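>>> Here is a sequence with its predicted model. Questions after.
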Amino acid sequence: MSESWVNSAERIGSDLLLDLAGPGSRRAVLIRALRRAVREGRLAPGTRLPPYRSLAANLGLARNTVADAYAELVAEGWLTARQGSGTRVARRAAPVASSRVPRKVPHRPAGPVHDLRQGRPDTGSFPRTAWSAAARRALNAAPNDAFGPGDPQGRTELRRALADYLGRSRGVRTTPERIVICSGFAHALRLLSGCGILRGRLAVESYGLGFHRSLLDAASVRTLPLTLDGDGARVGELAGLSGVRAVLLTPAHQFPTGGPLGPERRSAVVDWARGRDGLVLEDDYDGEFRYDRDPVGAVQGLDPDRVMYAGSVSKSLSPAVRLGWLVLPERLVAPVLAAKGEREAWASVPDQLTLAELITSGQYDRHVRRMRRNYRDRRDRLVAALAERAPHIVPTGIAAGLHAVLRLPPGTEQSVLKAAAWQGLALDGLDDFRHPDATDRAPDGLVVGYAAPADHAFAAAVEALCRALPPAP
């Protein structure tokens, strides 16, 4: 006889009573309801939940909605899933006794409850279905030599796809022969410093990632800061820096302060490179994501022989996909390849083929457009919450990327960071990104990464942020 679903500690029927009222997507509401059922003890530890199809039919939801909700709760530790055992309530997910008296003494959470740190995309939005379908198509079509030792320059399929994509979306002027695949921008810095293209003294923006400065310092490359204003780096200062023949910039969206490099300065830095026989390294870390207008084209398009262009999928797809690219002047391809070695040791060839298929099929463009809408909505919600709860806190920079800078009253940055930590909120202060030799200092501020929290957790993260902000003077 076939086994039926019954309400018990072992299995639960598909007629499980769940309250699906409240704001948010159907997926978010279902996740919230399942968590509540576990906390209240209506779903005991070890209880086996109905299959996706059964629960979806009973609740009038799409099967994928239930599947995604289960996957999210498995990732959070509320549920477990094993082949042949189904999806169960985790043994450690014991309900909280209703008679428990709340603690009256405030205490700091053991770890971050909310994550608003910069540089983190929405991992839940990774295009799993499109990626897996592209992987199947790519591997089925791949020639046998794709499974041998990897070419250090990267697979031709990916370099051709990137040459087309970067040309039409970012205004990059290149051919596949001038592209070298790497595992991300940090790897690009190691390659460029390892082969001597970046050496001696390198001009950088006065605010940026300390991790990148540390990599350069380890390669005996001394970084000299250029001051910043509303038009980006003051590239006119390059003329006064002796021995400097290269500069690292984030022209589309200065990291982290948020402004673009002004049109006159874009031309000026290219003219400087031509006159000094120098180079510009353009870090286009989030150039696809601009919300108030079409993205500005890459500086590389002004002079492909003087500008090296670097990008990756760490913001558009996921930092777990270790793929990036360098678009180089023709004369620099050989030394970079010599620094990589005879075989590809960093970038997975199957991943390269998959990304190439994702781009050529149009799925990558569709994903970027979808994430552009999602991140624009996240930013709008953040700005609206600030306008309502803390109108004296002003977001600065352009509407772009995965982070926003919030200007704070003078002398409050460190106290706000401490208050955020007490709220269980992981957050970056603007001063953490300042070059130690910088002569300029930006006003106190927060670098708020609005992409990282899951959709269902975003409102709570913004609420925690608002509670940590200082009151109006």
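Everything's here; your move.
>>> Going by C-alpha atoms from here, please, whenever you check contacts or count neighbours.
Will do.
>>> From Gly311, how far off is Gly362?
Distance, Gly362 to Gly311, by Cα to Cα, to the nearest Å: 19 Å.
>>> Looking at those two, which has the bigger crowd around it?
Taking other Cα atoms under 10 Å, Gly362 and Gly311 do not tie; Gly311 has more neighbours (24 against 11).
>>> got another, please set it beside the one above:
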Amino acid sequence: MRESRTNSGAAATDLLLDALDRDSGVALHRQLEASIRAAVRAGRLPVGASLPPSRVLAASLGVSRGVVVAAYEQLSAEGYLTSRSGGYTRVNAGPETAPAAEPPPAPAPAAPVVSFNYGRSDVSNFPRAAWLRSLRRVLTEAPAERLGYTSGQGDPEMRSALAAYLNRVRGTVAHPGDIVICSGYAQGVALLVTVLAAGGRGGRPIAVEDPSSNDDVWPLAAAAGLGPAGVPVGEHGVDIAALEGVDAQALVLTPSHQWPTGGVLPAEARAGVVRWARRTGALVVEDDYDAEYRYDRAAIGAMQGLAPDRVAYLGSASKTLAPGLRLGWMLLPRRLVGPVVEAKLRADRGSPAIDQLAFADFLAAGELDRHLRRMRPVYRRRRDALLRALARHLPRLRPAGIAAGHHLVAWLPPGLDEAAAEQAAAAAGVAIAGLRRYYLAGNGPPGLLFGYASLSERAIEDGVARLGAALGSHGS
């Protein structure tokens, strides 16, 4: 045993001889701690190995004994080492054997030259100066209690500013007490699904438009055992005739700009959705994700104004300002406010107060209105550049959903396979998505989704030209 201690102690000394860099500016005992910790984690000092006595290691390293003692004590407190009677220090935790060398990471795929992927607003135009002014004001003027834990519903200043804005711009019937602040649409709809699943509505499914976004409601509803159930979409949005036969406890809808096809639900269809909701007792979840960017006329008002007791309105700053803000809101029927606030508190104890206060000031100062007025013509020029490029390079594709938002759909002509088009585009350095993944059953008219908000007009022209050349006679 004595031989083992001597041998392992000598081996440890050899491992640690190069542990210290006296010119690094880091305290010597911290450097020694890091070196021993790394050796234990890597298995170079296995469990049970003895470390040299503090005096011996200090002499070998040319440092005071206190440096070694401080390192040993810290690592013992963390559980890496243990000291035994007689002064021996051993490795107490770590891999039993040295880990196998990990294979090198696979090389990252080459970045596309042009990406038409959806969801990329132009964050380069974020109004930094105006946002900074709002931040400075709230940091200077906000009451101290606003920096404590929130109620979960959201700061009253933001809820008041939002109610005024939504009533003025989106035609809602909003009261600050009916608004719950969240960290974006994804969290908002997740909270609603949680509340619906706990409501005991007999397992009735959640209905979604077909096609629709597949990365939020679909997996949530499936995990909760609530479907989803698809309702077909026509040229102008959800098919009301098909909806009449649906028995669901909720319908997730994008009436102001159907995602992804771009249709705008007409007045008679909106009234039909409300009649269906009242007849079945269902909740309509209105995803108002980008309606402020309408180019041919004033934006259509929100459905919530037609039936505040049956419609839960969800919005966010992701498309209007920047997704990185992680700010969203729910305007709810009064009966749902309490359960959703409870779910929000369980999820994260409430959204960040400083961001809410800054956004409230930003709204009240009219900065969001000014930002939208600046960005509408920018996005419209990019949309127009995309339409011109499609007409020039891919005339057989049929654009749709062009009235608003950050994207459009181009329906493919007969004979052009969607998967083949995606592959040809990728080979040409163009990232673009087909629509088949957004159909619940994977079946529907083939098309390509063109997101244009983050691209310059030159990049749009280049991307469509590359795509046209890649598709060859299929698209010409």
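Received, thanks. Keep in mind that what you see is a predicted model, and the values were worked out from it rather than measured.
>>> And the TM-score between these chains?
Overlay of the two chains. TM-score (TM-score structural alignment, normalised by the length of the first structure): 0.73; 362 aligned residues with a Cα RMSD of 2.0 Å.
>>> How about Leu75 of the second structure: what's its closest non-neighbour residue?
Leu81 (5.6 Å; Cα to Cα, 6 or more residues apart in numbering).
>>> What's the local residue count around the one you found?
Neighbours of Leu81 of the second structure under the rule other Cα under 10 Å: 26.
>>> Could you check how far it is from Glu33 of the second structure?
Distance from Leu81 of the second structure to Glu33 of the second structure, by Cα to Cα: 11 Å.
>>> which residues do these two both contact?
Common contacts of Leu81 of the second structure and Glu33 (Cα atoms under 8 Å, 6 or more residues apart in numbering): 72, 75.
>>> still on that earlier bit, would you check that the residue nearest to Leu75 of the second structure makes contact with Arg90?
Yes: at 5.6 Å, Leu81 of the second structure counts as touching Arg90 under the criterion of Cα atoms under 8 Å.
>>> Which residue in the first structure occupies the aligned position of Arg373 of the second structure?
Here Arg373 of the second structure is matched to Arg369 in the first structure, going by TM-score structural alignment.
>>> Do you have the helices of the first structure handy? List them.
With helices called from DSSP state H, the first structure shows them at 26-39, 52-59, 63-76, 128-141, 156-170, 185-194, 210-218, 263-276, 330-340, 349-360, 363-389, 413-422, 455-468.
>>> Tell me which of those is the most buried.
helix 349-360 (a mean of 22; mean count of other Cα atoms under 10 Å).
>>> The second structure: matching residues for that helix?
Counting by TM-score structural alignment, helix 349-360 of the first structure corresponds to 353-364 in the second structure.
>>> which residues are contacting the matching stretch?
130-131, 134-135, 137-139, 142, 146-147, 150, 154-155, 157-159, 161-162, 165, 325, 327, 368-369.
>>> what stretch of the first structure does stretch 418-426 of the second structure fall on?
With TM-score structural alignment as the criterion, stretch 418-426 of the second structure aligns to 413-421.
>>> how much does that stretch stray from the second structure?
Aligned to the second structure and superposed, stretch 413-421 of the first structure gives a mean residue distance of 1.1 Å (mean Cα distance after the TM-score superposition for the first structure).
>>> how far out from the middle of the chain is that stretch?
23 Å (Cα atoms, centre = their mean, to the nearest Å).
>>> Gly297 of the first structure: which of the helices of the first structure is closest?
Gly297 of the first structure lies closest, by Cα to Cα, to one member of the helices of the first structure: helix 156-170, at 4.8 Å.
>>> Report the angle between the closest one and helix 349-360.
40 degrees (axes from the mean of the first three to the mean of the last three Cα atoms, to 10 degrees).
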